[in-house]
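*Asks:* Just need the structure, nothing else, for what follows:
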Amino acid sequence: MAITITEAAANHVQSFLASRRKGVGVRLGVRTSGCSGMAYVLEFADEAEKDDMIFEEYGVKVLVDPKSLLYLEGTELDYTKEGLNEGFKFNNPNVKDACGCGESFTV
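*Replies:* Down below sits the predicted model:
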């Protein structure tokens, strides 16, 4: 399996990379946090690390470290607009439970 990115998310990332004028893609990871145990980390990547797994769709690279990949395998990165809210959405098939505020999850 792999990490995938929707066309909407890729377009959003590409526009931010263009305005930054640097970067090779986005880094997706997890960290210990919140009431459910883990939280997503999404940031721009200026270069790939030696051990990164790189997944590419629609011209956008998603870089994931090996430890995070254990929790993210099969995840789809999407970008949605719902009413006044917009942002990245993580469709992770490994999630067993999430906290009420949606900031953290358990696998």
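*Asks:* From now on I want contacts and neighbour counts done on CA atoms only, so please keep to that.
*Replies:* Noted.
*Asks:* State the distance from Val62 to Thr80.
*Replies:* As judged by C-alpha to C-alpha, to the nearest Å, Val62 and Thr80 stand 18 Å apart.
*Asks:* And those two? Which one has more around it.
*Replies:* Neighbours were tallied for Val62 and for Thr80 using other C-alpha atoms under 10 Å; the higher tally belongs to Val62 (25 against 12).
*Asks:* Sequence B follows; please return its structure for comparison with A:
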Amino acid sequence: MSSTTPTTDSSVSSAAPHTGKDGKGILITATAMQQLAKLCREQGEDQVLRVGVRSGGCSGMSYTMDFEPADAIVEGDEVYDYRAPDGADFRVVCDPKSLLYIYGMQLDFSTALIGGGFNFTNPNATQTCGCGSSFAV
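*Replies:* Just a heads-up that it's a prediction; the model follows:
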């Protein structure tokens, strides 16, 4: 699997999540894109968001998200370019093994006092925990 950098289709509404038509395996809602773009700016220049999975959590696998320098991208990583509704650009990186478990996942963001923060909706999950941060396939 080679790295790709598809561009965002400007005809896609900023209120709707990205769809597979633009080649992205991780769908990000406009609200989550705004929050991620803000966090990315705070992290400094040339940072990317790495998403993935690891063993552990209530249901067997946990989601991971962390910023890292762009030079940490390795051969085989999938790289997706996003543009937030405010025009800020950022990149999301995922290793091929994690992508098998989260391809088609939607990442959303909520400001609710209870259950707020980033929320994952994973079509590959057969079971999720109550807090939504771990899953089973």
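*Asks:* Leaving out chain neighbours, which residue sits closest to the residue sitting nearest the centre point of structure 1?
*Replies:* Centroid-nearest residue in structure 1, with C-alpha atoms, centre = their mean: Leu28, separated by 4.1 Å. With C-alpha to C-alpha, 6 or more residues apart in numbering as the criterion, Leu28 of structure 1 has its nearest non-adjacent residue at 4.8 Å, and that residue is Leu42.
*Asks:* Let me know the distance separating the aligned residue in structure 2 for Glu7 of structure 1 from Asn119 of structure 2.
*Replies:* Using TM-score structural alignment, the equivalent of Glu7 of structure 1 in structure 2 is Ala30. According to C-alpha to C-alpha, Ala30 of structure 2 and Asn119 of structure 2 sit 13 Å apart.
*Asks:* Show me where structure 1 has its strands.
*Replies:* Taking DSSP state E as the criterion, structure 1 contains strands spanning 4-5, 25-33, 37-45, 53-57, 60-64, 76-82, 85-91, 97-98, 105-106.
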